[in-house]
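**Student:** take this sequence and fold it.
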Amino acid sequence: MKRYFVYYSVVFLLMTSFIVPHSLAQQPIPQTEVTIFTPTPEISSLGRISELRTKRKELEEKLVRLTDLTSFSKEHAEIVADFTSIEERLKFMQETDTYGFGHVIELRGKIWLTGEKLKRFNDGISARFEEIKSIQKSWQNEEKIWIDIEKVPVDESETETNRKFLEESKLLLSSALQAIKNNLPAVVKFQSDASDLLNRSQNLLIELDTLFKKVRGEMFRKNAPVMFSGHYVKEFDMALFTSVIDHFFNIDLFDSQFFAVYGWLPVLQVILVFVLVFLIRKKRETTRHQEFWELLTLRPWSSSIFIAMVSFVPIFSSLPSSWRLLFWILASITTIRIMTVHLSEHWQKRLVILILTPFIISLVLRVIELPAPLFRLYIVAVALIGFPLSFRLASSIKHAEEPKFIYIRLLHLGGIILLLVFLAQVIGFSVLANHLFDSTVKSVFLFLFGYMLVQFAKRGIVLFFTIPYLHTIAAVEHHKEIISQRVVFILRIIVVTIVCVVFVNIWGFYDSPLQAWHSISALGISIGQQKVTLGLVFFASFILLATFYTSHATQSILADEVFPRKQIEPGLGVSINRLVHYSLIIIGFFWFISILGFNLQNVAIIGGALGIGIGFGLQNIVSNFVSGLVLLIERPVKVGDVVVVNETWGEILKLGLRSTVIATFDRSEIIIPNSDLITNQVVNWTRLNRSARLKIPVGVAYGSDVSKVMSILLDIARQHGLTLPEPVPKVHFLGFGDSSLNFELWLWLSDLSNRIPVRTEILTEIDARFEQEGIVIPFPQRDIHIKSVPEKQKSPTDKTDGLDKMIDVENKELN
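**Tutor:** Predicted structure coming up:
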């Protein structure tokens, strides 16, 4: 009751609040003086002054927090020290001419790492600056509010109180704004320092770009003395060996700057390695005879390190020399160990070892900064040994049972490159020789690395499909082979793209793989105002391929998962799948066009013009296409139907947009244009269901017992196992033939495909029963009439001897 009382009270108050003002509005307003009531500032500003006091106290705490720049000072000092170190290193390289591709790339990596630290520093300072400016703006708005309050007229009795409030607010506001103003310059100074450091970083990159271009230019110029000359021999003095020792003990293997930024990634890689080794060893006994586990179980540590390295490679944008050395050494060792298991022939294993071993040694020598004379001597020794070994190994492959021509050609190419390295190093083209050697070995390793990546991906996909849950999904279980092939195909495209981009970077065409990708993907042609680049074509083609794969996956899921649960008949399911396929392909095509940058409105105009041309020139194709759509939507026939077209029996195998494929009972296939199925008469025996009536004509001799014949025929039809009980079999007495009494046996079958076998079995049984009951099946009778011709009527041209005869033969067949 209380609840209803409250409801009625609320409704009553609302009604009175609505009616009373309207009733008052209808009454005339008396012409009397109206006094405007203004709330006193004491009422409105008392709470506001309290808020202002609290806000002022909070401001002090915020300013203490925001102006504590101790961490920024330390970080700023570290960034300045890093840039100073890079500048000194660059200056030393320029003064001593001891630089190459590796040195420039290493400095680029250090600048990038310092730039990442500078970016975090700048973001932090900018965030504090914006917060202080926001606080300053808030206090300025508060000051405007109090100025408006001061302008409001008040009663004289309350003037003193309001004046005190206003004076206090002015003091609070001025002190707050002054505090903000005093603390802001320190943050602004750090922001200015960050901007200067950014300019410093850009200048360093410009200098490195200039130096990199200089390295490329000096590649084809003589930049070292001829080996085994007097000038070259003089370089081997005590200072040379002293520098070797100094460089060896001054190697910065830890690189604290890199570890401070990316220290968590190596830790995760180590954890991942131990986890993978544990899982592989745990699975070793249960998967010993499975092929896809072979690489993992025989080389668990190498496989785990390989997977951990590949998993985190995209995160490392640039590596310092020590970490890059560790990466290449681990990658080379793991590749050698894994490849020796995967490769079946002994010469292939030797080839991998011969290629990667000198590469690892050269990396170590570069990290310890081996002086140029000694490093040149090492390169000459490797080239001098590798040149004959390459051709010897190629000749040994030629004598094998199955020569690998591609390996032979690659070995010949490698031998020629080593010969060029040897000659270039001897005559003084040191930069060119070093670049050829490094680029060749790194390229071979890159291809091996990509090959191993694809192999691991294949085994990973096979391993993925062993998950028990996936076996419960019919679409995945039935099509896992196709899914595996398509995933591997996409992975191969990605790996080949990455290998190609890194390959052009290795040979010095671009400074980094990212720059190589941007430059290559920007290549293209201009069509009108639109430029179609290689990157757009690659991405659009990938989208189109993904659309095809999505279409096939959707059809498989519908056919294997959805249609069986919804009890959709196969023919309808095929029609739905075809419509889904064409819809997705059309969407993918328009997506492909839009990615390339073409306006869909222009495409529609071009399509309209083509449509007019197609309408006149390709009428039959358009007619068949439209008829195909009608067949898919209207479904007068469907896949699996037994039809009769032009007196030809067959079963529909495929309904396409242009034609329909019909498989005849003679195991031949007929391709019929869709327009013929729409415009011509087609007999569909299985449109509603697959049951069919079988009619068997039977003839017996005159004088046979008609009732007995009908009874035998009905008995034979009922006893056959494939005859439907409903509708019941029937026998009809058709009439009197020329030589027989004609009957027709009607019976119904559940499946039209059994018509021929059942007809054969029924006729065989009828023949046996009639013979057993003494009922005769007549055969056609022929009467031959011979008429004599008088001698005088005989034609003189008739050359036959004896009596000529005129034969009148009348064939009488029983139907």
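**Student:** going forward, measure contacts between C-alpha atoms and count neighbours the same way
**Tutor:** Will do.
**Student:** assumed Phe121 was part of a helix.
**Tutor:** Yes. Counting by DSSP: H, G, I helix; E, B strand; the rest coil, Phe121 is found in a helix.
**Student:** number of residues surrounding it?
**Tutor:** Residues contacting Phe121 under the criterion other CA atoms under 10 Å number 21.
**Student:** ok, it - contacts?
**Tutor:** Listed by CA atoms under 8 Å, 6 or more residues apart in numbering, the contact set of Phe121 reads Phe72, Glu75, His76, Ala194.
**Student:** to check against the first, give me the structure of this:
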Amino acid sequence: MRPLLFIFYCLIFTLVCSPCWSAQENNGTAAGAVSEQTSTPSSEAADASPQATVFPGVSEVVSRLATLNNNTASTSTQLDEITALEQTKDNLDKVMERQKTLDQRLKELGDPEQWSFERLLETRSVLVGQLGNLKAIFETLSTKLTTLDNLRNQWQQRKIFWVEWKAYLTKENTEFPAAEFDRADEKIAALLKQIADASGKLIAVQQQVVLIQDGNEATVRHIDTALKNLRSQIFKKTARSFASSTFYAQFNTELNQQVKDNFNLVQWYRTSYLHDYWWVTVMQLILALVLAVNLRKHRKKDDASQWNILFRHPWAAGLFVAFATLSPLYKAPPLAWTFYLLVISVIAASILVAGIVPERRHAMLVWLLAFIYLISMFLQVIGLPLPFLRLYLVVLSLIGIPLLARMCLLSRRNKDSWQLIIGQRIGIIVLTISLIAQLGGYSTLSLRLVDSAIKTVFVLLMVYMVMRLTQGGIDYLLGHPWVQSWKFFKIFGSRLARRINHFIVGALFIYGMLYTVQIWGGSDSVTTTWLAVKDFGVTVGEVELTLSTVIMVVMIMYLAFSLSWFMRSLFDVEIVGPRYMDSGLRDSLKTLLHYIIISCGLLLTLGSLGIGLQSFAVIAGALGIGIGFGLQNIVNNFVSGLILLFERPIKLGDRIILDGEWAIVRKIGLRSTVIETYNQAEIIVPNSQLISEKVTNLTHSNSRARITIDVGVAYGEDIERVLAILKEEAKNNPTVLKYPEPSPLFVAFGASSLDFKLRIWLENFDQSLDVKSDLSVAIYKRFDQEGISIPFPQRDLHLRSVSDNVWEKWRGPKTPVNSEPAFPVENDHQANTDNQQAETEQQEGDSGMRPGDTTEIDTEQTGEKG
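**Tutor:** Sure thing, here's the model as predicted:
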């Protein structure tokens, strides 16, 4: 018992004391770590650790002070770099200069509530750009201030370390060089002061930036309020009606002076903006010049392609392409600068569109719309006072309504396109509503309606021109002789152009729709419009279908299918994979690659919809239940399709016999296989049938084929001569293989002939029918030359009844029944049989059969030679 009690007490003692031992061991490890950390003279971690309980000895004071001096110097250099604000100051000076000009401009324009809609959008765009520049400067300063705060914390920790180290040595009554500690304290204090001074400078600049930001944001809010008020006043009466005398009293000298003042306020030439974006203008001019020169150089007189209009108007085409593609590089352009860009783009587009339309009156309509659009934009740029602007819209409506009505009548009479007729009718309706609204005092509604309608028309024209030019450019590029020298582009160039065109048309359609929404919604840019509408959608369960999500899904799936088609096309032209790869294997790889790419696209689509892979567990369960109830055949065909792709018992292009039908394998799909019979009828065969049932594959391992030609010659011919002729004719045919060599055989003594078979081998099964026909013709001609006859079966005819008229013309008067037969017979038995038949026929004639009734002929093969 004592040994057991001793062991029991030992276990209890171990359990009680083990936590204490663990704590002591952990403390010892921590102390060792601190000791090891502080034992290195160059360690910055020990200096920065005020929580350390073990300080180094006196021997390390000098070395640590030297390290402190080095760190102080490096930090001072870093502070100089941080406080070097040359680039930031340059940017800030530019921003401040722009801000000064902007403030002066805002002061000249006065209250935003009195501005036009276009001027509000222009000023807001400039302010937003200015806020972006200020934000960039503010973020740069914030990053530097964060760096200074980190440096301040580090050096404060070092200062605390030296102070506590000095106190520790004093407490331990250890002699130490106090001057070294004082020097360290002075260096750290000086560096902390330098950090504080740098922070103060950055904070002062940051406060200045924040002050400007606050002012600009307040102005933006004021402009947003003015825009909101204008939008809310669209369906409100905002002016006097034309029937009121007050309206006409507005036209006085003060109104004329206001026109002059507004015109003078327009910044027709802003040096600062041109200084910032001169490179865009230079790029536009260079691009326009290069395009125009090249189009003139390659001009073709009889070109009927979509590029014909470009060759006829090279300068207009060059300017349109240059300004349409590079104008988005201008950020927040002034209203006058926007007007300059519009003048060039609209005139160039009008020249091109007028050259495309089929009739002169259509070209006149295009130029009329261009003129009205530019006049309207010019009046908005100069800020024409509202009374004059209302008169302009009334005159425009009074002239435009009958003009469009006349053009619409001519279009209906000449059976123009329905789009043009509908557009003209919409124009009549818009001008009519505008006229009624202006006469009634709803000036805001009239202004927005006409302005938005005109802009929408030109947006559609611009999109149409860009779409047409892009499509023509792609067709021209892919049809170039150098590009056509590549096998892929020669075969699939048209399909590739069509897919690229579809993608471009979709992108232009989305951009045109966003631009149209911007025009009618009164937004300041397409980006702002997109940010406003991209989250519009519905929520279905846990999936949120927004506009951006739908566009993303469509784009992913279209790119997935396009990529799949592109890769499969590369396989078709043997660019991907070895050139000696079997066509069936190549087709299998194409199909598998198609499934992989589409599956990846589907996964990306589900990810963009927010559907995780864990949701597939539910789908898999539902699919299992569906398979158990009624989808066995579908799954069976799917798995069979995979077996066909991997095992390849049949492959694309194989010649097979299925249900007695000769056919060619055209496509192996996921569920079924398409085979084409020799009469070009397509049969859809489930994949499971090709796996579970017997299928004769004539070209599975090779395309060789053996064909047999049956030949019969008359009795008495030389058999050996016939065999030699058959073999010679087979060898003379270049399609027949030399090995295995042709094999003529004598097979049987036939009823009418000596029967032979000629067996030959062909390299390609597709040649069998042609070769068999050619050899049969050659054998027949050779037999004819050699005097070898080909027999045909002999027949004896027995006439049961014949018309009396025919009988008399052929044999004379008809013989009595009991007389000798008109035809010789082989024996008496045959004669008796014929007599009995004649008596029977005579009885039938007595019973009503008349001459001229149908004659029955009984044939019997005799086996005699011809």
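**Student:** quick one on the thing from earlier: which of the contacts of Phe121 of the first structure are buried?
**Tutor:** The neighbour-count criterion (16 or more other CA atoms under 10 Å) marks Phe72, Glu75, His76, Ala194 among the contacts of Phe121 of the first structure as buried.
**Student:** want to throw those into CSV with distance to Glu634 of the first structure?
**Tutor:** Converted to CSV, those look like this (distance: CA to CA, whole Å):
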residue, distance to Glu634 of the first structure
Phe72, 74
Glu75, 74
His76, 75
Ala194, 71
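**Student:** with adjacent residues omitted, what lies nearest to Leu411 of the first structure?
**Tutor:** On the basis of CA to CA, 6 or more residues apart in numbering, the spatially nearest residue to Leu411 of the first structure that is not a chain neighbour turns out to be Ser390, at 5.4 Å.
**Student:** the contacts of Phe121 of the first structure in helices, which ones?
**Tutor:** Helix and strand membership here follows DSSP state H; of these, those in helices are Phe72, Glu75, His76, Ala194.
**Student:** looking at these, which one is closest to Phe249 of the first structure?
**Tutor:** Set against Phe249 of the first structure, the nearest of these by CA to CA is Glu75 (28.5 Å).
**Student:** which ones are touching the closest one?
**Tutor:** Counting by CA under 8 Å, 6+ apart, Glu75 of the first structure touches Phe121.
**Student:** please redo it, this time with the cut-off set to 10 Å
**Tutor:** Contacts for Glu75 of the first structure were tallied using CA atoms under 10 Å, 6 or more residues apart in numbering; they are Leu69, Ala81, Lys117, Leu118, Arg120, Phe121.
**Student:** whichever of those end up buried, select them in ChimeraX.
**Tutor:** Here the buried members of the contacts of Glu75 of the first structure are turned into a ChimeraX selection, burial being counted by 16+ other CA under 10 Å:
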select :117,118,121
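**Student:** as CSV, the contacts of Glu75 of the first structure with distance to Ser23 of the first structure would be great.
**Tutor:** Conversion of those to CSV gives the following (distance: CA to CA, whole Å):
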residue, distance to Ser23 of the first structure
Leu69, 68
Ala81, 83
Lys117, 73
Leu118, 72
Arg120, 68
Phe121, 69
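**Student:** among the contacts of Glu75 of the first structure, which pair sits farthest apart?
**Tutor:** Between all members of those, the longest pairwise span (CA to CA) is found for Leu69 and Ala81 and amounts to 18.2 Å.
**Student:** rewinding a little: nearest to Leu370 of the first structure, of the contacts of Glu75 of the first structure?
**Tutor:** The shortest gap between Leu370 of the first structure and any of the contacts of Glu75 of the first structure belongs to Ala81, at 26.6 Å (CA to CA).
**Student:** and the strand or helix carrying that closest one, how far out from the chain's middle?
**Tutor:** For Ala81 of the first structure, the host element (DSSP states H and E) is helix 70-96. Distance of helix 70-96 of the first structure from its chain centroid, counting by CA atoms, centre = their mean, to the nearest Å, is 43 Å.
**Student:** only the buried residues of it, if you could.
**Tutor:** Within helix 70-96 of the first structure, the residues that qualify as buried by neighbour count (16+ other CA under 10 Å) are Phe72, Glu75, His76, Glu78, Ile79, Val80, Asp82, Phe83, Ile86, Glu87, Leu90, Met93.
**Student:** then stretch 119-136 of the second structure?
**Tutor:** For stretch 119-136 of the second structure, a neighbour-count test (16+ other CA under 10 Å) marks 119-128, 130-131, 133-134 as buried.
**Student:** quick one: the residues you listed as JSON lines, columns for secondary structure and distance to Ala184 of the second structure too.
**Tutor:** Conversion of those to JSON lines gives the following (DSSP: H, G, I helix; E, B strand; the rest coil; distance: CA to CA, whole Å):
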{"residue": "Arg119", "secondary structure": "helix", "distance to Ala184 of the second structure": "63"}
{"residue": "Leu120", "secondary structure": "helix", "distance to Ala184 of the second structure": "61"}
{"residue": "Leu121", "secondary structure": "helix", "distance to Ala184 of the second structure": "60"}
{"residue": "Glu122", "secondary structure": "helix", "distance to Ala184 of the second structure": "59"}
{"residue": "Thr123", "secondary structure": "helix", "distance to Ala184 of the second structure": "57"}
{"residue": "Arg124", "secondary structure": "helix", "distance to Ala184 of the second structure": "56"}
{"residue": "Ser125", "secondary structure": "helix", "distance to Ala184 of the second structure": "55"}
{"residue": "Val126", "secondary structure": "helix", "distance to Ala184 of the second structure": "53"}
{"residue": "Leu127", "secondary structure": "helix", "distance to Ala184 of the second structure": "51"}
{"residue": "Val128", "secondary structure": "helix", "distance to Ala184 of the second structure": "50"}
{"residue": "Gln130", "secondary structure": "helix", "distance to Ala184 of the second structure": "47"}
{"residue": "Leu131", "secondary structure": "helix", "distance to Ala184 of the second structure": "45"}
{"residue": "Asn133", "secondary structure": "helix", "distance to Ala184 of the second structure": "43"}
{"residue": "Leu134", "secondary structure": "helix", "distance to Ala184 of the second structure": "41"}
